[in-house]
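> got a structure for you, letters missing:
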C-alpha cells in the first residue's frame, strides 16, 4: 500500500512507496550516477579558474583584499543575470531584468569538498556568505537573493572546484512566494508559525531528527520529496537569514550534517539552497521560518512526476533518518 503525505505548509503531495526501492534497472545505477566520481586527487589544477595562482582567469576579487585567501567571492563570468541594475519593460508578459550574480569560491584547494573540509573552513565560508547576503538584501534595487550550491554533474555543477553561488535580482520567485503565503494563511488560522509547530512536533516524535545543536536542528521532513532530503532550521523563530546571529552554530550544523550524509550514502551529487523571507513580505515575519535545504540527486524524475507535479519517494523520511543514525552509530540497534 502506498501512502500520500502532504507538506506541512504548502500541502504539496508526495507518494511514498518503498516497494519501488528494489525495482530492477540497468540505466540508473551508482556507476552512471557518479560518471565523474574519479576526480584527480590534486590540490592545484592549471586549468581551474578557482585555484590559487590562477586568479588571472577570473574577474578581480572585488569583495576581499586578502592575498592568502581561504574563501573568496568573485563576479560570475557567465551570469544567469547581468550585473547592471536596470529594468526595461517590453510588454506585460516580458521585461528585461538585471541583477548581481556572484560565485563563492569555498576553498583554495582544488580537491576539497563539503565532505572533506574541516569545521574551521565551514566557519569561514558561512561568515563570508552571511556578510555578502546582508549587503545584497539591503540593496534597494534587489527584491530577492538566492543562495545555492550545485555539486557534481547531476547537481548541475560545471566545475569540480568547490563553490556556491549567490544571485540577486528584482523578481519575486513564485515557488517561495507561495510557500510564504501558505505559512501566513496557517498563521492567521492557528496564531503560530507553522515551522515552529513542525519543529515542536518533530522533537516530540523523535523519528526524523538526525542532529541538533544548541540553536539549530536537522531533520528529514515528513513529506520529503527526495530520498534523504534534509532541512536545517534555527530552533528559535527567525524569518530572515540576514537576521541570523549564530553563524558559528550554523556552520557546525552544516559540517556535521554533510558528514552524516556522506557516511550514509557516500559522495553523492546534491543541490543545497536557502529559503528566506522575501523583502516585500514583512507582514509574514511571524509566520515564516528560514531554512537550508539539501536535496541529494540519487534518483531521477519520471513522466508521472512531470505530468502530475506529485513526487514519488521510495524511502520514508523516518527510515532515512534511521539509516543515517544507524550508519553513524548514533542509535543502539
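Thanks, I have the structure now. It should be emphasised that the depicted structure is a prediction, and the values quoted were computed from it without experimental measurement.
> can we go C-alpha only for contacts and neighbour counts from here?
OK.
> From residue 293, how far off is residue 325?
Distance, residue 325 to residue 293, using C-alpha to C-alpha, to the nearest Å: 19 Å.
> got the residue ranges for the strands in the stretch 201-333 of the chain?
Remark: strands assigned in the stretch 201-333 of the chain by DSSP state E, counting those that start in this stretch are 209-212, 216-219, 230-234, 270-275, 291-296, 311-313.
> for those, which one sits closest to residue 168?
strand 270-275 (12.7 Å; C-alpha to C-alpha).
> So what touches the closest one?
For strand 270-275, contacts defined as C-alpha atoms under 8 Å, 6 or more residues apart in numbering pick out 146-152, 154-156, 176, 290-297.
> buried stuff in stretch 321-328?
321-325, 327 (16 or more other C-alpha atoms under 10 Å).
> any chance of the strands of the stretch 201-333 of the chain in JSON lines, plus distance to residue 187?
What follows is those, written out as JSON lines (distance: least, C-alpha to C-alpha, whole Å):
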{"stretch": "strand 209-212", "distance to residue 187": "24"}
{"stretch": "strand 216-219", "distance to residue 187": "22"}
{"stretch": "strand 230-234", "distance to residue 187": "18"}
{"stretch": "strand 270-275", "distance to residue 187": "18"}
{"stretch": "strand 291-296", "distance to residue 187": "18"}
{"stretch": "strand 311-313", "distance to residue 187": "26"}
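> Put this next to the first one:
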C-alpha cells in the first residue's frame, strides 16, 4: 500500500488524528520554531520506503521562505484586519473560476499563479490557524475530501507520484492567530525542477490553474455533480 486512495475513510481519519496528536506534542517542546508535516507517494516524489507513511520534522529554526510568507500574512492582517487566506477564499468563492469542490466546512481549489502544475489546495472556510484545532466533524469532512482529491489526481495521471504538504501556524510564528490560516496542498510530480528554477528561484508552471480546475472538476462531476460547486 502506498497511496492515500487505498485507505478507507476511517483509516484516513485516524491518520489525520495522528497528525494532530504529533503536532500538539512538538508544539509544546521548548525551542521548536517550525514543524514540517508531509507525505511523499512514489519515488519521483521522494518516497524512500515502499509502505505508506507520512513524515514530520520539527526544527529549532524557521526557514527563511516560511518566515517571508508569515511576514506577508502578518502585514496583510495588520493593514486590512483580515486573514490573507480568508480573503483569498472569499474571492475564489465569488469568482468560481478555480473552485473544484466545496462542502459546508471546506473548499478545494487550484490557487491563482500556483508554483507547480495541477496543485490543489484544501482548507476550511472558517478561520483556523492550527490544523490541530480542527474539530472531529471537520476531520470527517476532510478525510472524505482527501480521498476524493487523491482519486481525481490518480484518475487524471494514473500511477502518479505526488506530495501532500500540511501548512499550519509554526510554533515560532510572530503576530496574532488571526494572520495565519492552515491549508493542505496536493500536487503530482509531473515536472522537473531544473537549472532555471534553482538559479532564479522562479518556478515554471506549464498548466494554468484554470485548466487544472477544469480537469479536476470533470473528475468531481463524475462522482457527484452536486458536490462540484
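Thanks, I have it. Remember, predicted model here, so these are calculated numbers, not experimental data.
> ok so, going back, between the strands of the stretch 201-333 of the first structure, which one is nearest to residue 87 of the first structure?
Per C-alpha to C-alpha, nearest to residue 87 of the first structure of the strands of the stretch 201-333 of the first structure: strand 270-275, 24.5 Å.
> Could you check the angle the longest strand along the second structure makes with strand 162-167?
When the second structure is parsed with DSSP state E, its longest strand is strand 34-41. Angle of strand 34-41 of the second structure versus strand 162-167, following axes from the mean of the first three to the mean of the last three C-alpha atoms, to 10 degrees, is 160 degrees.
> The helix or strand just after strand 34-41 of the second structure aligns to what range in the first structure?
For strand 34-41 of the second structure, the succeeding helix or strand toward the C-terminus, using DSSP states H and E, is strand 55-59. Strand 55-59 of the second structure corresponds to residues 165-169 in the first structure, going by TM-score structural alignment.
> Need the residues that contact the matching stretch.
Contacts of stretch 165-169 of the first structure (C-alpha under 8 Å, 6+ apart): 81, 97-104, 133, 136-137, 141-149.
> in terms of contact, does residue 258 of the first structure touch residue 113 like I think?
No - shown here, residue 258 of the first structure and residue 113 do not form a contact pair, counting by C-alpha atoms under 8 Å, at 10.1 Å.
> quick one, what contacts the residue mapped onto residue 193 of the second structure from the first structure?
In the first structure, the residue paired with residue 193 of the second structure is residue 301, using TM-score structural alignment. Contact partners of residue 301 of the first structure, counting by C-alpha under 8 Å, 6+ apart, are residue 311.
> do the same with the one 4 residues further on
Counting by C-alpha under 8 Å, 6+ apart, residue 305 of the first structure touches 311-312.
> what separates it from residue 193 of the first structure, distance-wise?
Separation of residue 305 of the first structure from residue 193 of the first structure (C-alpha to C-alpha): 30 Å.
> How far does the longest helix anywhere in the second structure sit from its chain's centre?
Criterion DSSP state H: the longest helix present in the second structure is helix 136-156. With C-alpha atoms, centre = their mean, to the nearest Å as the basis, helix 136-156 of the second structure stands 12 Å off its chain's centre.
> how far off strand 120-124 does it point, in degrees?
Using the same axes, to 10 degrees: helix 136-156 of the second structure against strand 120-124 is 170 degrees.
> and of the strands of the stretch 201-333 of the first structure, who's closest to residue 14 of the first structure?
With C-alpha to C-alpha, the closest approach to residue 14 of the first structure among these belongs to strand 311-313: 4.9 Å.
> equivalent range in the second structure for the closest one?
Using TM-score structural alignment, strand 311-313 of the first structure pairs with 203-205 in the second structure.
> what sits up against the matching stretch?
Counting by C-alpha under 8 Å, 6+ apart, 114-117, 193, 197 sit against stretch 203-205 of the second structure.
> can you rerun that using 10 Å?
Residues outside stretch 203-205 of the second structure that contact it (C-alpha atoms under 10 Å, 6 or more residues apart in numbering): 113-119, 191-194, 196-197.
> what would those look like in CSV with distance to residue 58 of the second structure?
Converted to CSV, those look like this (distance: C-alpha to C-alpha, whole Å):
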residue, distance to residue 58 of the second structure
113, 29
114, 26
115, 24
116, 25
117, 28
118, 28
119, 25
191, 28
192, 27
193, 25
194, 28
196, 30
197, 27
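> which of the residues you listed has the most neighbours?
residue 118 (27 neighbours; other C-alpha atoms under 10 Å).
> Identify the residue nearest whichever residue in the first structure pairs up with it in space, chain neighbours excluded?
Under the alignment defined by TM-score structural alignment, residue 118 of the second structure is paired with residue 228 of the first structure. Spatial nearest neighbour of residue 228 of the first structure, chain neighbours left out: residue 320 (5.8 Å); criterion: C-alpha to C-alpha, 6 or more residues apart in numbering.
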